[in-house]
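> I'd like to go over a predicted model; first the sequence, then the structure.
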Amino acid sequence: MRGRLGRECVYVPSCRFGLFVALRHWCPPGGRVLMSPVNDDVIFFVVLAAGLRPVQAPLNPLDASIDVDAVPDDMWGSLSAVLTTNLYGNPDDAPRLRQKCDELGIPLFEDGAHAIGTQVGGRPVGAWGDASVFSLSKHVGAKAGGFLSFADPGLREALEKTCEDLLLPGRPTAELAYTVRPYAEAAVRGLGLRRAAWATMRLLGLMEREEIRMPLRPEELARAVGAAPDLTAHDPWVRVDMHDYRLRSGPLRLGRIERKLDRLDGVLTACLAGTERLLSTPWARPHSRVGPVRAQPLFRVPLFVADRDAARAALARRGIVVGYLYDPPLDDYAGDGFTDPSPDPAGARWFARHALPVDPLRARQVVEALDESKARPAEVPGGLGPTRG
């Protein structure tokens, strides 16, 4: 990762853990962080855990990147930091955000969880911010691990110490579960037991998300926010979908992660081919509103459909599960008690309602299923588009 980014990197057990470390190092408690409202709620809770106030940005509705020109001047002046999302691998406008942050004297953080192979402005995503975080659960498929990268190599010792102070001891049971999980998942798929497995988890109360967003539990969350900065107080929200997110990694886990990472370039090549195919379909046509799009190896390709529920059902009939949906936007989900709402929420709401993020590695099956179901492309309402044109 140091070679890919041209900057220092520290291994962390998860992207969310690395982001918490970065926020705590660079931002004073009570600071305000501009972020995208179309983002995983876990990231929202990490910002809260760091003792910071999330501020939701207006978005380009065609890729959910921060619309720099639509952020009001008074909002810029109130910020302590900016956090990009690079949703599905589509990059935020990091060069302009870097310039803006430099003018304001505040740090830029890049969340590269979906964008380990994406570039912007001639540099890799993650090479623009004061710090950036990456997940090895996405393109790499390791279901664990990540990297915290930073521009100033002199900070390595301090950041490693912060990580050490926050990490929890590894558990043999967690290592064993991680080791056998791929075989268990393969057995479930091979025996056609996915639905039975989900039903069993629901019966045992192990399902943490029945809907796209996890339950907010506002009264409990308010108590946790009152204790911030405190990762432990926010653990019930931050750990969702990854209970090992702050455990020290053992040799079995690290060995599997390393083997997966060795195959990354082949995965990125396949993702690029699938992305090119999907961007040529009618459901990607809203992209034409902003001119030709150079394909990059996206983690997911957002297609735009008029009826997303029907499209998801059509894909499910072929065994294709659509995840990584972030609907409703975070300001609608959390309310102004926990975040400053976007000054222009229309773009985020349109994207959250119509984007169908599909795996480029299954591009052929996706196109066949949407063709067969006669899925209609979504229409971008007049006047809804990025201010930068």
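That came through, no problem.

> only C-alpha atoms for contact and neighbour calcs from this point on.
Fine.

> quick one: the strands in this structure?
8-12, 32-35, 53-56, 81-84, 108-111, 119-120, 123-124, 131-135, 146-150, 301-304, 355-358 (DSSP state E).

> As a markdown table, these with distance to L370 would be great.
A markdown table is the format used below for the strands of the chain (distance: least, C-alpha to C-alpha, whole Å):
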| stretch | distance to L370 |
| --- | --- |
| strand 8-12 | 39 |
| strand 32-35 | 32 |
| strand 53-56 | 33 |
| strand 81-84 | 31 |
| strand 108-111 | 31 |
| strand 119-120 | 29 |
| strand 123-124 | 32 |
| strand 131-135 | 30 |
| strand 146-150 | 34 |
| strand 301-304 | 11 |
| strand 355-358 | 11 |
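
> which one of those strands lies closest to L221?
Proximity to L221 (C-alpha to C-alpha) singles out strand 53-56 among those, at 13.4 Å.

> Packing partners of the closest one?
Judged by 3 or more C-alpha pairs under 8 Å, 6 or more residues apart in numbering; DSSP states H and E, strand 53-56 is in contact with strand 32-35, helix 41-49.

> Let's see that with 10 Å instead.
When contacts are defined as 3 or more C-alpha pairs under 10 Å, 6 or more residues apart in numbering; DSSP states H and E, strand 53-56 packs onto strand 32-35, helix 41-49, strand 81-84, helix 330-334.

> how much space is there between L370 and A227?
Counting by C-alpha to C-alpha, to the nearest Å, the gap between L370 and A227 amounts to 48 Å.

> quick one: which of those two has more around it?
More crowded of L370 and A227, by other C-alpha atoms under 10 Å: L370, with 18 against 15.

> Please name the residues that touch the more buried one.
W283, V305, A310, A311, R312, A314, L315, R376 (C-alpha atoms under 10 Å, 6 or more residues apart in numbering).

> Drop anything exposed from the residues you listed.
Buried members of these, counted by 16 or more other C-alpha atoms under 10 Å: W283, V305, A311, R312, A314, L315, R376.

> Restricted to helices, list the contacts of L370.
A310, A311, R312, A314, L315 (DSSP state H).

> which ones are touching the first one?
When the contact criterion is C-alpha under 10 Å, 6+ apart, the partners of A310 are A316, L370, S373, K374, A375.

> ok, structure two:
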Amino acid sequence: MRERLGRECVYVPSCRLAVYLALRRWCAPGGSVLMSPVNDDVMLFVVLAAGLRPVMAPVCPRDGNIDICAVPESTWRSVGAVLTTNVYGMPDDADELRTRCDRMGIPLLEDAAHAIGTTVGDRPIGTFGTAAAFSLGKHAGATGGGFLALEDPADRKALEHLRDELLAPRQLHRDLASALRPVARATVQRLHLVRPVWRTMRTLGLLERERFRMELQERCLRDGTGRSPNLGAFDRWVRVDLHGYRRAHGRVLQRTLRRRMSGLDADLSRRREGTRLLGGTIWAAAGVRDTVTEGVQDRHVPPLFRVPLMVRDRDKLVARLERCGVVIGYLYDPPLDDFAGPEFVEPSPAPEAARWFAAHALPVDPLLARRMMRLLQREAPQPADPFPGPALHDQAPRE
């Protein structure tokens, strides 16, 4: 990854730990961080664990990322950092965000978990910010691992020291389980067992999210929220779906991850092809459709982690797809400010676009593009009605 990005990288067990390290390194406790409300709830709790207040930005209905022009000037003056999302691999306007952050004298931190291989122009996501957090577990069938790419190599030693303080001891049996998980997952998919396995896990209470969001647990969250960083106090939320997010990796798992990541270029190539197919459908989000059109002309379609299709009655369609053995994940509904409320986050001044995007987005794995296109043609969902509001920069207050 150092060769791909041209930046020094620090290896970590997970992207969520990488984001936490970046927040600890570049944000003073008690400050605030601007972020998109269309994001995984784990990221909300990572920001809170760092002793910071999440500030929800207005988003662009085309892709769910931060709408820079719609953020009030008072908000720009109040936040201590910006955390991008690059939701589903669709890039934030990283160049403009970096310009704005430099003007305000604050760091730009890139959450690039979905965006390995995504570029803005000819420049990879992960090379715009002060630091960028990547997830190896999102690509090439890996089951964990991540890294933090650094603008200034001089920051490496301090970050490694903080990482080592936070790491839990490695455990051989957990390494073996993580190494075997991709094989088990591939077997389940090949034998068409996704639906019975999913039902069994739900029946046994093994799923940590009954709905798209995890349980907030307001009373416990209130007890843990303060001005001092405390990852341990937020462990019950930060570890959801990845209990080993800060467990050191032994040699067995490291070798497995290296082998998996050796197939990254092939994985990205397949994702580009699936993105091209899904991006040409009537359901594709406007940002995806335009990006795919431009990419075909430039011979470079982005390798999205998920392709957001915008459909009516999305939840009913998700239920029907589950009955066909397709489990849809990475649904960020409701937006984080509606999920957590003003006690724990600063709400967006213009929340309508985030609510519309979150309620209609169906994130489809581009590696399953052909099968999903057959299912969608059979189910025939209606495309979502266009976002009803005016352009967000006309909605948000300018101060």
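Nice, I can see it. Note that the structure is predicted; figures quoted are calculated from it, not measured.

> Just give the TM-score of the two.
Once superposed, chain against chain, the TM-score is 0.95 (TM-score structural alignment, normalised by the length of structure 1); 388 aligned residues with a C-alpha RMSD of 1.9 Å.

> ok, back up a step: which member of the ones in helices among the contacts of L370 of structure 1 is positioned nearest H354 of structure 1?
The closest of those, once distances to H354 of structure 1 are taken by C-alpha to C-alpha, is A311, at 10.3 Å.

> What is the equivalent residue in structure 2 for that closest one?
In structure 2, the residue matched to A311 of structure 1 (TM-score structural alignment) is L317.

> Touching, its match and E379? I think so.
Yes - taking contacts as C-alpha atoms under 10 Å, L317 of structure 2 lies within contact range of E379: 7.9 Å.

> residues of the lengthiest helix in structure 1 that come out buried?
For structure 1, the longest helix by residue count, based on DSSP H, is helix 172-190. Buried residues in helix 172-190 of structure 1, counting neighbours by 16+ other C-alpha under 10 Å, are found at E175, Y178.

> The corresponding residue of structure 1 for F339 of structure 2 - how many residues pack around it?
F339 of structure 2 maps onto Y333 in structure 1 when the alignment is built from TM-score structural alignment. Neighbour count of Y333 of structure 1, defined by other C-alpha under 10 Å: 18.

> Next: D385 of structure 2.
11.

> Looking for the alignment partner of it in structure 1.
Under TM-score structural alignment, D385 of structure 2 pairs with E379 in structure 1.

> will you turn the buried ones among the contacts of L370 of structure 1 into CSV that also has distance to G18 of structure 1?
Listed next are the buried ones among the contacts of L370 of structure 1 as CSV, based on distance: C-alpha to C-alpha, whole Å:
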residue, distance to G18 of structure 1
W283, 35
V305, 34
A311, 35
R312, 32
A314, 37
L315, 34
R376, 40
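
> OK, contacts around Q382 of structure 2?
I282, W283, M310, V311, R312, D313, R314, L376.

> Can you tell me which of these carry over to structure 1?
Retained in structure 1: I282, W283, M310, V311, R312, D313, R314, L376, out of the contacts of Q382 of structure 2 (criterion both residues aligned by TM-score structural alignment, their matches' C-alpha atoms under 10 Å).

> Distance check, the last one against H192 of structure 2.
In other words, L376 of structure 2. From L376 of structure 2 to H192 of structure 2 the distance is 18 Å (C-alpha to C-alpha).

> quick one: contacts for the residue lying closest to Y20 of structure 2 once chain neighbours are set aside?
Distances taken as C-alpha to C-alpha, 6 or more residues apart in numbering place V46 nearest to Y20 of structure 2, at 5.9 Å, with adjacent residues excluded. V46 of structure 2 makes contact with 16-21, 23, 52, 54, 229-231, 234-235, 237-239 under the criterion C-alpha under 10 Å, 6+ apart.

> Measure how buried the nearest residue to N65 of structure 2 once chain neighbours are set aside is and give me the count.
Nearest residue to N65 of structure 2, sequence neighbours excluded (C-alpha to C-alpha, 6+ apart): V59, at 5.2 Å. By other C-alpha under 10 Å, 29 other residues sit near V59 of structure 2.

> and what of the one 5 residues further on?
By other C-alpha under 10 Å, 30 other residues sit near G64 of structure 2.

> swap in M90 of structure 2?
29.

> Verify the contact between it and T119 for me.
Yes - the pair M90 of structure 2 / T119 is scored as a contact, 9.3 Å apart, by C-alpha under 10 Å.

> So for those two, which residues contact both of them?
I125, P302, P303.

> In CSV: these, plus distance to P37 of structure 2 and neighbour count.
Below are the shared contacts of M90 and T119 of structure 2 laid out as CSV (distance: C-alpha to C-alpha, whole Å; neighbours: other C-alpha atoms under 10 Å):
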residue, distance to P37 of structure 2, neighbour count
I125, 20, 28
P302, 23, 28
P303, 23, 27
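
> which among those gets closest to L216 of structure 2?
For these, the nearest to L216 of structure 2 is I125 (31.1 Å; C-alpha to C-alpha).
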